[in-house]
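> Let's see this in three dimensions:
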Amino acid sequence: MYSYKLNIPAEVHDEFVQSQPQANLLQSSSWAKIKDNWQSQRVAFYKDDEIVGVATILIQTLPLGFTIFYIPRGPIFDYENTDLLHYIVKTLKELGKKSKALFVKFDPAIIYCIHSDQADKTPNLSALNIIQNLQEAGADWTGLTTDLAANIQPRYQANIYANQFHFDRLSKTMKRKIKTARQKNVEIVIGGNELVEEFARVMKKTEDRKQINLRSADYYQKLIDTYPKHSFIAVARFHIADRLTAIQEELAKLKDAETKFTEKTKEAKRLENSKAQERLTEEFVWLQDKYEKENCPDSIPIAGTLNLQCGQVSDNLYAGTDTEYGQYQGSVLVWYETVDYLFKRGYRSQNMGGLENTLDGGLYKFKIQFLPTVEELIGEFNLPTSPFYSLFNFAYKLRKKMRTKHS
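Modelled structure (predicted):
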């Protein structure tokens, strides 16, 4: 016999979440603290005395006492258990109606299809059955959306799995980029609160480049403070002074070699030496100017990642780079070191975040270099809980469409 309880202890909720194949950060109890501009509610579903499902529900208040329920990447339960599925859907509807919710929106962490050279890209039969069962239970499926902005959470994501990741599997190009960063005085530092300001600086560079608004340093601080034992920031620090010294040393070696050229020295070797001196001199002049404009710092942050963990899985929530220093490959090195750091500590996967649904944009082209599994999720569902649902949903879709058109 099924039953439910509201607001069970956070540790009980989290223990269940972390034990499940669908474990994810957005269903951890602490995520409600991050989204504190919403109200929240935890619900646990039981079969007899055993927990068989949970949901962290975010509740957005609307005028006239109405609300919206949103369950990011949840609820978490065995979706192939049809009886349990129908009970949970029924219960969520009842809870929504009690809170005057217009609808209950949820986007479960169920994989619809794997996209790779090896996979045949056919939909997962289990996912198709789950979609059908949810629809039969009364859920309105928003479908296989084609626009990244059409959903609250990305429908396509890049997930790196520990048992599939190794430096030796990376392409020659990626190995060369990692080597370049290390040789050109880029250092990766991993920490917490002490790196928030540096990370926020990198993210501000990303905002300015993309002409978008992301988050403030206070928000990044909030993430670290809310998940003190399950979070870290990785920053790529570029040591400008050390690089300037290294360039001078390389130029001295080239000039010394040039003095030893004889009539027998091949023209190709002379040309190679000349071009190398020209390239390094140009870099030195450019970098010296940057060094002075930056008030001669020991180092500057040029890339960073912010990572949170839930059980054995991890999510890279934010990442940024200062493309002005792109030739030093800080973004590649900081991502590689982030993944390596997690897997050496026993984590099962690293979610790199969303991708364009067309799988051909800038996010995809960068992230695919790390050999992730590209996962297409089944998307969003709405449970209507009000007579005003259809009208509101039409307005919601129209607003989404207009915002996407002008973004």
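> From here on, just use CA atoms for contacts and neighbour counts.
Fine.
> Confirm Ile247 sits in a strand?
No - under DSSP: H, G, I helix; E, B strand; the rest coil, Ile247 falls outside any strand and is assigned helix.
> how about the helices in the stretch 51-200 of the chain?
Counting by DSSP state H, counting those that start in this stretch, the stretch 51-200 of the chain has helices at residues 82-98, 125-136, 172-183, 196-210.
> Does anything pack onto the first one? Which helices or strands?
If I follow you right, that is helix 82-98. strand 101-106, helix 125-136, strand 381-384 (3 or more Cα pairs under 8 Å, 6 or more residues apart in numbering; DSSP states H and E).
> Distance from that helix to the middle of the chain?
30 Å (Cα atoms, centre = their mean, to the nearest Å).
> Going by neighbour count, which residues in it are buried?
Leu84, Leu85, His86, Tyr87, Ile88, Val89, Thr91, Leu92, Lys93, Leu95, Gly96, Lys97 (16 or more other Cα atoms under 10 Å).
> can you count the residues close to Ala217?
By other Cα atoms under 10 Å, 15 other residues sit near Ala217.
> Check the spacing between the closest residue to it other than its chain neighbours and Leu383 real quick.
Of all residues not flanking Ala217 in the chain, Ala200 sits nearest, at 5.2 Å (Cα to Cα, 6 or more residues apart in numbering). Separation of Ala200 from Leu383 (Cα to Cα, to the nearest Å) stands at 38 Å.
> out of these two, which sits in the busier spot?
Leu383 (25 against 22).
> do you know how far Gln183 is from Gln132?
Counting by Cα to Cα - Gln183 and Gln132 are separated by 54 Å.
> my bad, should have said Lys264
From Lys264 to Gln132 the distance is 78 Å (Cα to Cα).
> More neighbours: these two, which one.
Gln132 (13 against 6).
> Determine the longest helix present in the chain.
In the chain, taking DSSP state H as the definition, the longest helix is helix 267-293.
> next one: that helix to chain centre, how far?
37 Å.
> and after it, which helix or strand comes next?
strand 300-310 (DSSP states H and E).
> Check what contacts that next one and list those residues.
With Cα atoms under 8 Å, 6 or more residues apart in numbering as the contact definition, strand 300-310 has outside contacts at 18, 23-25, 28, 198-199, 201-202, 227, 230-240, 314-323, 325, 330-331, 334-335, 338.
> Please pick the buried ones from these.
Buried among the contacts of strand 300-310 (16+ other Cα under 10 Å): 18, 23-25, 28, 198-199, 201-202, 227, 231-240, 314-323, 330-331, 334-335, 338.
> One more, please, to line up against the first structure:
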Amino acid sequence: MYTFVDNVTEFEFNEFAGNHEKTHLLQSYQWAQVKSTYKPLYVGVKEDGKLIATALILIRSLPLGLKFAYIPRGPLIDFTNQELLKFFSDNLKKLAKANGCFMIRMDPGIAYKVYKVEEKDDSEETEYGQNVIDTLKSNGYIHRGLPLKMHDSFQPRFVAIVNLDDTTINNYQTRLKSSLRRIQKRGTKIESGTYQFLDEMSSMIKLTESRKNVSLRNRDYFKQLLDAYPETAEIYIAYLTPKKNIEVFTKEINSLTIEVDKIKDNSPKKAHRLNEQINSLKSLVEELEDVKDEEKTVIGSMLKIDFGHTVNLLYAGNDVKFSKFSPQEFIYDHIIKESIAKGYKYADMGGVEGSLDDGLTFFKAKFNPEIVEYIGEFDMPLSFKYKLFNFAWKMRLKLRNR
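Prediction:
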């Protein structure tokens, strides 16, 4: 016999959600602390006293007194169990109506397709994903389709996820592996921490916002994440020690120059290769010219949170003035290696555009992720106000996509 629970405790909730096959950070108990302007509801279904389904529901308030219930990357439930799904949906509708909501929107973390970037055109729908779509539609939910653009849904429908095991590093693109070897030689270093790196994190994000003409997040938001996940949230910074770096590069330039002078007449090809190395080192010194007297210069940052079996790489920024030191590649690689050692199964690199032809996709593809294409969003209308909201939402997307 099923029992609907509308106040699951934090321990019970995270114990179930953290171990669920389809677990996601956005279905952790603490996520509501990050979305502090929403009213959270922690619900679940028990059978014989044992939790068998959970959902973090966020009640969002809109202008004119409108409200709707949103379940990001959830619920965590066995969608093949028709009886359970109907019981959950019936109680969910009652709860949403009691909270004055005109609709429920859910975004199940169920894959519609899974493929490598280069295999997109040959990919096929997963049987389970299609079954869940059909099941939800038969239970009265409206499928909002399969949009390609990242901002056409509340959460990105296309996400790059790296499977973590003993083959992961070897499966990097060849160019990335070569680049990582160069980065280590160039002296890029990494530190990790929490609140002590908030300023560095926010400054790197501001540089990225300015460069890409986008709005991301600010220092207060990053602090919220650290507050909500004190045990698993970390900030990583990539940095240089310019004075020391320049000393090392200059010493190497001088050494190579002496060697070139010795062999240039007898080994012109080798001398040419050495001159290329010298020019490369000189370009690194030039890149450090503005910070040559500094002991430490931060050139990149990332904030990540672990939940369940997944490491979530949430926000990253870098200073393009130091692009030759490749801070982002170095940080991603560092966290991936660290996560493999800790036994995590996946590294969620976040959303990409469904066209898979943008710069963000090209960057993430270096790490050979799988593209997980989710089944999309589903709405359950509870009032005539749903049609008005849906019309306004479509107009908003139309204006944005002009």
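> Tyr219 of structure 1 is nearest to which of the helices of the stretch 51-200 of structure 1?
When the helices of the stretch 51-200 of structure 1 are compared by Cα to Cα, helix 196-210 sits nearest Tyr219 of structure 1, at 9.5 Å.
> Next, the mean deviation of that closest one compared to structure 2.
Following superposition, helix 196-210 of structure 1 is found to deviate from structure 2 by 1.2 Å on average (mean Cα distance after the TM-score superposition for structure 1).
> corresponding residues in structure 2 for that helix?
On structure 2, the counterpart of helix 196-210 of structure 1 by TM-score structural alignment is residues 198-212.
> Skip the chain neighbours and tell me the closest residue to the residue nearest the centre of structure 1.
Nearest residue to the geometric centre of structure 1 (Cα atoms, centre = their mean): Gly353, 2.9 Å. Closest residue to Gly353 of structure 1 apart from its sequence neighbours, by Cα to Cα, 6+ apart: Gln157 at 5.4 Å.
> same question, Phe370 of structure 1
Using Cα to Cα, 6+ apart, the nearest residue to Phe370 of structure 1 is Leu170, at 6.9 Å.
> what's the counterpart of that neighbour in structure 2?
So Leu170 of structure 1 corresponds to Tyr172, using TM-score structural alignment.
> Give me the neighbour count for its match.
17.
> and Ala98 of structure 2, what pairs with it in structure 1?
In structure 1, Ala98 of structure 2 lands on Lys98 (TM-score structural alignment).
> need the contact list for Glu125 of structure 2.
Tyr112, Lys113.
> Tell me which residue of structure 1 matches up with it.
So, by TM-score structural alignment, Glu125 of structure 2 is matched to Pro123.
> do the same with Thr361 of structure 2
With TM-score structural alignment as the criterion, Thr361 of structure 2 matches Tyr364.
> From Ser138 of structure 2, how far out is the closest residue in space to Gly140 of structure 2 that isn't next to it in sequence?
Leaving aside its sequence neighbours, Gly140 of structure 2 sits nearest to Met380 (Cα to Cα, 6+ apart; 6.8 Å). Distance, Met380 of structure 2 to Ser138 of structure 2, by Cα to Cα: 12 Å.
> try Lys67 of structure 2
25 Å.
> go on, Lys50 of structure 2?
Applying Cα to Cα to Lys50 of structure 2 and Ser138 of structure 2 gives a distance of 27 Å.
> again with Leu51 of structure 2
25 Å.
> In terms of neighbours, single out the busier of these two.
Per other Cα under 10 Å, whichever of Leu51 of structure 2 and Ser138 has more neighbours is Leu51, with 20 against 10.
> what's the neighbour count on the residue nearest to that one when sequence neighbours are not counted?
Counting by Cα to Cα, 6+ apart, Leu51 of structure 2 lies nearest to Val45, which is 5.8 Å off, once chain neighbours are set aside. A count of nearby residues for Val45 of structure 2, using other Cα under 10 Å, gives 23.
> ok but Val45 of structure 2 is inside a strand, no?
Yes - assigned with three-state DSSP, Val45 of structure 2 falls within a strand.
> OK, contacts around it?
Contacts of Val45 of structure 2 by Cα under 8 Å, 6+ apart are Tyr2, Thr3, Phe4, Val5, Leu51, Ile52, Ala53, Thr54, Phe88.
> got a markdown table for those residues, with distance to Glu209 of structure 2 too?
Output for the contacts of Val45 of structure 2, formatted as a markdown table (distance: Cα to Cα, whole Å):
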| residue | distance to Glu209 of structure 2 |
| --- | --- |
| Tyr2 | 48 |
| Thr3 | 47 |
| Phe4 | 44 |
| Val5 | 42 |
| Leu51 | 42 |
| Ile52 | 42 |
| Ala53 | 39 |
| Thr54 | 36 |
| Phe88 | 41 |
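> what's the closest of the residues you listed to Glu12 of structure 2?
Using Cα to Cα, the contacts of Val45 of structure 2 come closest to Glu12 of structure 2 at Leu51, 8.0 Å.
> still on that earlier bit, mean neighbour count, the helices and strands packed on helix 82-98 of structure 1: which tops it?
strand 101-106 (a mean of 26; mean count of other Cα atoms under 10 Å).
> mean deviation of that one from structure 2?
Mean for strand 101-106 of structure 1 is 0.9 Å (mean Cα distance after the TM-score superposition for structure 1).
> and whatever residue of structure 1 lines up with Gly351 of structure 2, how far is that from Asp140 of structure 1?
Aligned by TM-score structural alignment, Gly351 of structure 2 pairs with Gly354 of structure 1. Distance, Gly354 of structure 1 to Asp140 of structure 1, by Cα to Cα: 23 Å.
> So between the two, which is more surrounded?
Gly354 (22 against 17).
> how near is that one to Glu376 of structure 1?
Counting by Cα to Cα - Gly354 of structure 1 and Glu376 of structure 1 are separated by 10 Å.
> before we move on, what about Leu84 of structure 1?
Counting by Cα to Cα - Leu84 of structure 1 and Glu376 of structure 1 are separated by 24 Å.
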